[in-house]
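Peer 1: sharing a model prediction with you, sequence too.
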Amino acid sequence: MKKAKQIDVTREEVTEGESEARSRDGARNNVRKIREALLMSKAELARKAGLSALTIDRIESGYDCRVDTKRKIILALGLKLTDKDKVFAGPKPESEE
């Protein structure tokens, strides 16, 4: 019977990897700024959007999400879908050199 390889990873390496993935893949957004301007808690936004508070926390931290999730958040914030660029910025254009 073969033994599975054991991989030793420290908590710091995992956290570092998560932040690198977040900065690479996660789009920065204005969800937290808009939510706080509306004096709305994460729990309230999550309830209105039909999402978990953990999902809201991840999105506010910069993780990307599905289009349907973005739609739910925009509507829960009381905005129109045409305001999506105010909430979720698109990808930054690459600099031309």
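Peer 2: Good, I have the coordinates.
Peer 1: from here on, just use CA atoms for contacts and neighbour counts.
Peer 2: Noted.
Peer 1: what strand or helix carries residue 14?
Peer 2: helix 11-25 (DSSP states H and E).
Peer 1: name the residues that touch that helix?
Peer 2: 62-64 (C-alpha atoms under 8 Å, 6 or more residues apart in numbering).
Peer 1: check stretch 80-88 too.
Peer 2: Counting by C-alpha under 8 Å, 6+ apart, 27-31, 34, 70-71, 74-75 sit against stretch 80-88.
Peer 1: chain center to it: distance?
Peer 2: Stretch 80-88 sits 15 Å away from the centroid of its parent chain (C-alpha atoms, centre = their mean, to the nearest Å).
Peer 1: ok, now stretch 68-81?
Peer 2: So, by C-alpha atoms, centre = their mean, the centroid of stretch 68-81 is 14 Å from its chain's centroid.
Peer 1: try this one side by side with the last:
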Amino acid sequence: MTNRLKEVRENLLLSRAELARKAGVSFLTIDRVEKGLPCRTETKRKILAGLGFKPSQRDMVFSSTHPPKKELNFTLESGKTAKIRDVDHTGF
């Protein structure tokens, strides 16, 4: 499974340990998912919630089908907006 979890997590200034705690999963789970190993749908839901994403925003983290962009903008459940610059999805 390819994803942008590490990129999104780092942009939100979260450590793997912080995200694991917020998501209710282990540090090892975050590490494995960031390395592209498969995970269950429920784990993805927990990680999205830990990041402050809505389930409908899952493709921003877990999809490999986004076209290359210079910028990725998204709105978190808290209402805050975040931006990832110089995004290149071609490597995913």
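Peer 2: Perfect, I can see it now. These numbers were taken from a predicted model, which means no experiment stands behind them.
Peer 1: TM-score for this pair?
Peer 2: After superposition, the two chains reach a TM-score (TM-score structural alignment, normalised by the length of the second structure) of 0.68; 65 aligned residues with a C-alpha RMSD of 1.2 Å.
Peer 1: among the contacts of stretch 80-88 of the first structure, the buried ones, what's the ChimeraX command?
Peer 2: Buried residues within these, by 16 or more other C-alpha atoms under 10 Å, are selected in ChimeraX with:
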select :27,28,29,30,31,70,74,75
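Peer 1: export the contacts of stretch 80-88 of the first structure to JSON lines and tack on distance to residue 90 of the first structure and secondary structure?
Peer 2: Rendered in JSON lines, the data for those read as follows (distance: C-alpha to C-alpha, whole Å; DSSP: H, G, I helix; E, B strand; the rest coil):
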{"residue": "27", "distance to residue 90 of the first structure": "7", "secondary structure": "coil"}
{"residue": "28", "distance to residue 90 of the first structure": "9", "secondary structure": "coil"}
{"residue": "29", "distance to residue 90 of the first structure": "9", "secondary structure": "strand"}
{"residue": "30", "distance to residue 90 of the first structure": "12", "secondary structure": "coil"}
{"residue": "31", "distance to residue 90 of the first structure": "14", "secondary structure": "helix"}
{"residue": "34", "distance to residue 90 of the first structure": "17", "secondary structure": "helix"}
{"residue": "70", "distance to residue 90 of the first structure": "12", "secondary structure": "helix"}
{"residue": "71", "distance to residue 90 of the first structure": "14", "secondary structure": "helix"}
{"residue": "74", "distance to residue 90 of the first structure": "15", "secondary structure": "helix"}
{"residue": "75", "distance to residue 90 of the first structure": "18", "secondary structure": "helix"}
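Peer 1: residue 27 of the second structure matches what in the first structure?
Peer 2: Superposed on the first structure with TM-score structural alignment, residue 27 of the second structure falls opposite residue 53.
Peer 1: quick check: the aligned residue for residue 83 of the first structure in the second structure?
Peer 2: Match for residue 83 of the first structure (TM-score structural alignment): residue 57.
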